[in-house]
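# Quick one: sequence plus predicted model below, questions after.
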Amino acid sequence: MKKTLFLLAMLVMSIGYASAQTKADIKFDKTTHNFGTFPEANPIVNCTFTFTNIGDAPLVIHQAVASCGCAVPEYTKEPIMPGKTGTIKVTYNGTGKYPGHFKKSITLRTNAKTEMVRLYIEGDMTAKEAK
């Protein structure tokens, strides 16, 4: 009788442990966006990164932080269910920045298997023509 109860308890605990192992997982369509060349006269550009929750649990983005104040990320705040998609819109504002090439990163903190993901934006801002 003790063996049966022990085996039953072990079975219940192992099922509980296995069900606790489900996690969200995030997959992006791309992790880098190149704006190409744009003029200093129109210094604000934006792009959207799309991701899918390929895990078994709801995906939550806890934080999105840009490497500088010139890049501002906006992200889906509500949990993303398994199989569903979400977006991260990044706006780069080159106002007051020196023309030329730039490369910035956006760090995401999530509840996914890979808890931290980095996205990159880059481009070339050309100088205004002197008059």
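Received it, and whenever you're ready, just let me know what you need.

# only C-alpha atoms for contact and neighbour calcs from this point on.
OK.

# Relative to Val12, how far out is the most centrally placed residue in the chain?
Nearest residue to the geometric centre of the chain (Cα atoms, centre = their mean): Leu108, 4.7 Å. For Leu108, the distance to Val12 (Cα to Cα, to the nearest Å) stands at 36 Å.

# Second structure for comparison follows:
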Amino acid sequence: MKKGILILAGVFALTFMSCKDNAAEKVKEENVADAADRDAKNTDFPVMNFSETEHDFGTINEGDVVEHTFTFTNTGKAPLVIVNAKGSCGCTVPEWTKEPVAPGATGSMLVKFNSNGKPNAQNKQVTITANTEAGKEILKIKAMVTPKAKPVSGTPVSE
């Protein structure tokens, strides 16, 4: 009991001591204005132009692993760099072009969906973090997953 109180007191002390500086007070107004001017002048962003942003796998069986390749073109004026891509759950796994995509060039994003343990209607998304003006792009997939047949309990097994 004493150890618990001591640990709790230590956590409170660290919390109060680590939060005494206000970071907003350290920001210089002239730096904020300079950054705003710089960003307003920079219109040379890459643009991810997808041939499609949604894909329907239709009806699949639970346990199937399906995949679809989304293709995109960089229609902007700067090289496109995909920093990260993440599925909305562990069952949706993206794989993407790691090298910068030059203006006018194409790239691809492979999205795999594992339907194991995911019966019925499924709607998933992949969030892409890139150096586009918005910073994030979204792809969507969906499927109707036919559940696995469940064994009927209480039925005697024939010998």
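Arrived safely, thanks for sending. Quick caveat, the model's predicted, so the values are computed rather than measured.

# name the element the equivalent of the residue nearest to the centre of structure 1 over in structure 2 belongs to?
Using TM-score structural alignment, the equivalent of Leu108 of structure 1 in structure 2 is Ile128. Per DSSP states H and E, Ile128 of structure 2 falls inside strand 120-130.

# Remind me what that strand packs against, helices and strands.
strand 82-87, strand 92-96, strand 136-146 (3 or more Cα pairs under 8 Å, 6 or more residues apart in numbering; DSSP states H and E).

# Turn those into a markdown table, including mean neighbour count and distance to Thr73 of structure 2.
A markdown table is the format used below for these (neighbours: other Cα atoms under 10 Å; distance: least, Cα to Cα, whole Å):
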| stretch | mean neighbour count | distance to Thr73 of structure 2 |
| --- | --- | --- |
| strand 82-87 | 18 | 13 |
| strand 92-96 | 18 | 13 |
| strand 136-146 | 18 | 13 |
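
# Those strands: which one's closest to Leu6 of structure 2?
strand 82-87 (40.5 Å; Cα to Cα).

# mean offset of the closest one relative to structure 1 (after superposition)
Taken over the aligned residues, the distance from strand 82-87 of structure 2 to structure 1 averages 0.6 Å (mean Cα distance after the TM-score superposition for structure 1).

# corresponding residues in structure 1 for that strand?
The aligned range for strand 82-87 of structure 2 is 61-66, by TM-score structural alignment.

# what's the answer for stretch 97-110 of structure 2, then?
The aligned range for stretch 97-110 of structure 2 is 76-89, by TM-score structural alignment.

# Verify the contact between the residue nearest to the centre of structure 1 and Val117 for me.
Yes. With contacts counted by Cα atoms under 8 Å, Leu108 of structure 1 reaches Val117, the gap being 5.2 Å.

# Neighbours of Ala130 of structure 2, how many?
Counted by other Cα atoms under 10 Å, the residues lying close to Ala130 of structure 2 total 19.

# Perfect, I'm done here.
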